[in-house]
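Peer 1: please find the sequence and the predicted model below.
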Amino acid sequence: MDRKFTEILAAKKSTISKRWLEMIIASYPNDNSGFLMNQKDRFSNPVGYTFSTGIDGILEVLAKGEDFAESVQFLNDIIRVRAVQDFTPAKAMAFIFQLKTIVREELEKEIRQNQIYGALLEFESKIDDLALTAFDIYVKCREQIYELRTDELKRMTFTLLKKANLMSEIPDQEFEP
């Protein structure tokens, strides 16, 4: 990635990070958004903490121009939170693409002055790659949730049948949900 672009991005990183966090928080109902944004304690607000540390880590890796394989854990943490919440897949993943808009708006003047449009396109391409990785993580998380729900339903059904004395002839170890 272009050195000048990387320097400009690093200089604006805290502003970009703050705006990105605000956009993520804005996707939640109003009654939760204030708490998620204002409470910084890791134990009082684990979701807000996960988001703020995650986006800082992702931006750090992207600003250095490194391969985002290092930021996968940060991304994984955020996606796990979004996967268990009541969002459509599109809404759960939208925050990644919002980073493009934020970067364009925050760096617009510097990009024009320095004629570094190619670096912006390269950066946006990395965001697209990040989105594809995030989608893979999201799908795996959702699959795990559905498997857990299915296993719980099997356990509940087995328990009900056993209580009704309808499963007496099948030993417990043969029927393991």
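Peer 2: Now that the structure is in, tell me what you want to look at. Note that the coordinates shown come from a computational prediction; the quantities given were computed from them, not determined experimentally. Numbers count the residues shown, from 1 in each chain.
Peer 1: from now on I want contacts and neighbour counts done on CA atoms only, so please keep to that.
Peer 2: Fine.
Peer 1: from residue 71, how far off is residue 59?
Peer 2: Residue 59 sits 9 Å away from residue 71, going by Cα to Cα, to the nearest Å.
Peer 1: and what of residue 51?
Peer 2: Distance of residue 51 to residue 71, computed by Cα to Cα: 13 Å.
Peer 1: and if you look at residue 108?
Peer 2: For residue 108, the distance to residue 71 equals 25 Å [Cα to Cα].
Peer 1: what's the answer for residue 162, then?
Peer 2: Going from residue 162 to residue 71 by Cα to Cα gives 48 Å.
Peer 1: before we move on, what about residue 110?
Peer 2: According to Cα to Cα, residue 110 stands 26 Å off from residue 71.
Peer 1: another structure for you, compare them:
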Amino acid sequence: MGLTDSIAARSEELAHKWADIVLGSYPEQTQAVWRKNHDRFTNPVGDAILRSTSELIPLLLAWNDAGAVAKALEQIVKIRAVQDFNPGQALSFIFLFKKLLRQEFMSELAAKGELEELLRFETRVDNLAVIAFDLYVAARDQIARMRVEEIKRAHVNIVRRANLMKADVAVHKAD
């Protein structure tokens, strides 16, 4: 059985392990809550992480639809873009998947002399990181634009209030 067949056969297990790795990047109290609660309404972040990892593994195996890969990555990347992570921390979960693959398959592949297969598959994971980086930058850019718009609205409201106060003062002076 080749690497892709082995990954496919264990995709659900690998998705859960990968999601567990992602959850490991959060504070312990948060991890505990998200690991216990699997409801998508009361734990949307934990659900999104598991859903993304579950969707990404078959897409990595097929590696024929960049749009579907981006869509599967989008929610988890957006979540991590708004959280208190620097870019490297936010996207490290992708490279940690390579570590997981090595832990799970390297010994077996090395014994069979098939490490090249792992290296070829890791190239897909590297390309996944490039897609994730583009999504992350777009999400951070959108957040920055939203902050600028919020500041503009606040400024307009301040000016409006100042003008109303001026008008109110002028009315009182005229009386």
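Peer 2: Happy to help now that I have it. As the structure is a computational prediction, the values presented were derived from the model and not from experiment.
Peer 1: which of residue 108 and residue 71 of structure 1 has more neighbours?
Peer 2: residue 71 (20 against 13; other Cα atoms under 10 Å).
Peer 1: just tell me what that one corresponds to in structure 2.
Peer 2: Using TM-score structural alignment, the equivalent of residue 71 of structure 1 in structure 2 is residue 69.
Peer 1: what residues does the helix or strand where that match lies touch?
Peer 2: In this assignment (DSSP states H and E), residue 69 of structure 2 forms part of helix 66-82. With contacts defined as Cα atoms under 8 Å, 6 or more residues apart in numbering, helix 66-82 of structure 2 is touched by 45, 48-49, 52, 55-56, 59-60, 87, 90-91, 128, 131-132, 135-136, 139-140, 143.
Peer 1: next SSE after that helix?
Peer 2: Next helix or strand after helix 66-82 of structure 2 toward the C-terminus (DSSP H and E): helix 87-111.
Peer 1: can you show me the helices along structure 2?
Peer 2: 3-9, 11-23, 28-36, 44-62, 66-82, 87-111, 115-174 (DSSP state H).
Peer 1: residue range for stretch 82-94 of structure 1 in structure 2?
Peer 2: Stretch 82-94 of structure 1 corresponds to residues 80-92 in structure 2, going by TM-score structural alignment.
Peer 1: oops, could you answer that again for stretch 18-31 of structure 1 instead?
Peer 2: Under TM-score structural alignment, the match for stretch 18-31 of structure 1 is residues 16-29.
Peer 1: contacts for the matching stretch?
Peer 2: 31, 34, 35, 46, 49, 50, 53, 54, 93, 96, 97, 100.
Peer 1: farthest pair in these?
Peer 2: Of all pairs drawn from the contacts of stretch 16-29 of structure 2, the greatest distance, 20.6 Å, lies between 34 and 100 (Cα to Cα).
Peer 1: out of the two, which sits in the busier spot?
Peer 2: Looking at residue 34 of structure 2 and residue 100 with other Cα under 10 Å, you find the greater number of neighbours at residue 34, namely 20 against 15.
Peer 1: please tell me how far the spatially closest residue to the more buried one that is not a sequence neighbour sits from residue 132 of structure 2.
Peer 2: Of all residues not flanking residue 34 of structure 2 in the chain, residue 46 sits nearest, at 5.4 Å (Cα to Cα, 6 or more residues apart in numbering). According to Cα to Cα, residue 46 of structure 2 stands 18 Å off from residue 132 of structure 2.
Peer 1: of those two, which one has the most company?
Peer 2: residue 46 (25 against 22).
Peer 1: got the contact list for the counterpart of the more buried one in structure 1?
Peer 2: With TM-score structural alignment as the criterion, residue 46 of structure 2 lines up with residue 48 in structure 1. Listed by Cα under 8 Å, 6+ apart, the contact partners of residue 48 of structure 1 are 36, 37, 39, 40, 42.
Peer 1: neighbour-wise, which of the residues you listed leads?
Peer 2: Using other Cα under 10 Å as the neighbour criterion, residue 36 leads the contacts of residue 48 of structure 1 with 23 neighbours.
Peer 1: what's the counterpart of residue 59 of structure 2 in structure 1?
Peer 2: The alignment partner of residue 59 of structure 2 in structure 1, by TM-score structural alignment, is residue 61.
Peer 1: that should have said residue 104 of structure 2, apologies.
Peer 2: Matched by TM-score structural alignment, residue 104 of structure 2 corresponds to residue 106 in structure 1.
Peer 1: how far away is the residue positioned nearest the centre of structure 2 from residue 172 of structure 2?
Peer 2: Among the residues of structure 2, the one closest to the centroid is residue 77, at 2.2 Å (Cα atoms, centre = their mean). As judged by Cα to Cα, residue 77 of structure 2 and residue 172 of structure 2 stand 56 Å apart.
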